[in-house]
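Q: Return a 3D structure for these sequence lines:
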Amino acid sequence: MSLDRFLPKTKETSVSLALAILNRIAPRIIDHSVFIGERIALARAWCLHLALQRYIADKEICSGEWSEEKEEKIFEALVTYASKIIERAILPEKE
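A: Purely as a prediction, here's the structure:
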């Protein structure tokens, strides 16, 4: 499923969301001093967010026992989603 259908429709929304990602989410992922519990909570929140949007097609990612592998998949999806939004925010609009 294409990620594009979940991206913001306007540049203004993309910029707002990109700033929110950079200011609130990225530091938590990058900061190695963050508690693992916070990382898992953040990953689970994003797991639900993405699953609700049907971006994560494999339902098993969001069910059952939590593992480092699942956490990595969620963070990979988060980084992909965030980078697409940030890219859309900084690139010039297509005419």
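
Q: can we go C-alpha only for contacts and neighbour counts from here?
A: OK.

Q: Give the burial count for E68, as a bare number.
A: Each residue near E68 was counted by other C-alpha atoms under 10 Å, and the total is 9.

Q: name the helices or strands packed onto whichever strand or helix holds Y81?
A: Y81 is part of helix 68-90, with elements assigned from DSSP states H and E. On a contact count with 3 or more C-alpha pairs under 8 Å, 6 or more residues apart in numbering; DSSP states H and E, helix 68-90 meets helix 11-20, helix 36-52.

Q: please give me the structure for this one as well, since I'd like to look at both together:
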Amino acid sequence: MRSFETIFFDIGDTLVSQGNWVRGATDILDALKSSGVRLGLISNTGNLSRDQLQNHLPGDFRFDSFDDGLVLLSSEVGIEKPHLGIFLLAIQRAGISPWR
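A: Below is the predicted model of the structure:
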């Protein structure tokens, strides 16, 4: 079985859709976290601040559920997907190799 040390998710239509959790998303996040996998986010957020974005997410969505420094919102880092730069920044912050 292949092991992963870090997994990055997108918010929109991956974890959350139309302000609600995608079915099973919280269970998957909990299982990964409890098995020691570091969790991150890479998401295009337009010009919304983190606080403004929070208003569009489920009430129990917490950015601090993800590992420190591994939440990359385009509105904060100034790079949007699919630009390679946001992914390179993510792996740099995670301290991992993209080839592993």
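
Q: TM between them?
A: The TM-score (TM-score structural alignment, normalised by the length of structure 1) is 0.30; 51 aligned residues with a C-alpha RMSD of 4.4 Å.

Q: hang on, the earlier thing: closest one to R28 of structure 1 among the helices and strands packed on helix 68-90 of structure 1?
A: helix 36-52 (7.4 Å; C-alpha to C-alpha).

Q: buried residues in the closest one?
A: For helix 36-52 of structure 1, a neighbour-count test (16 or more other C-alpha atoms under 10 Å) marks 40, 42-44, 46-47, 50-51 as buried.

Q: Which elements pack onto the helix or strand where I91 of structure 2 lies?
A: Using DSSP H and E, I91 of structure 2 falls within helix 84-94. Identification of packing neighbours for helix 84-94 of structure 2 by 3+ C-alpha pairs under 8 Å, 6+ apart yields strand 38-43.

Q: that older thread, just want the angle from the helix holding I91 of structure 2 to strand 38-43.
A: 160 degrees (axes from the mean of the first three to the mean of the last three C-alpha atoms, to 10 degrees).

Q: For helix 84-94 of structure 2, could you pull out the residues that count as buried?
A: Buried residues in helix 84-94 of structure 2, counting neighbours by 16+ other C-alpha under 10 Å, are found at 86-87, 90, 94.

Q: same deal with stretch 73-83 of structure 1?
A: Neighbour counts over stretch 73-83 of structure 1 (16+ other C-alpha under 10 Å) mark 73-75, 77-79, 81-82 as buried.

Q: got CSV for those, with distance to A18 of structure 1 too?
A: Compiled in CSV, the buried residues of stretch 73-83 of structure 1 are given as follows (distance: C-alpha to C-alpha, whole Å):
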residue, distance to A18 of structure 1
K73, 21
I74, 18
F75, 16
A77, 15
L78, 12
V79, 12
Y81, 10
A82, 7
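
Q: ok, which pair from these is furthest apart?
A: Across the buried residues of stretch 73-83 of structure 1, the longest distance by C-alpha to C-alpha is 14.1 Å; it joins K73 and A82.
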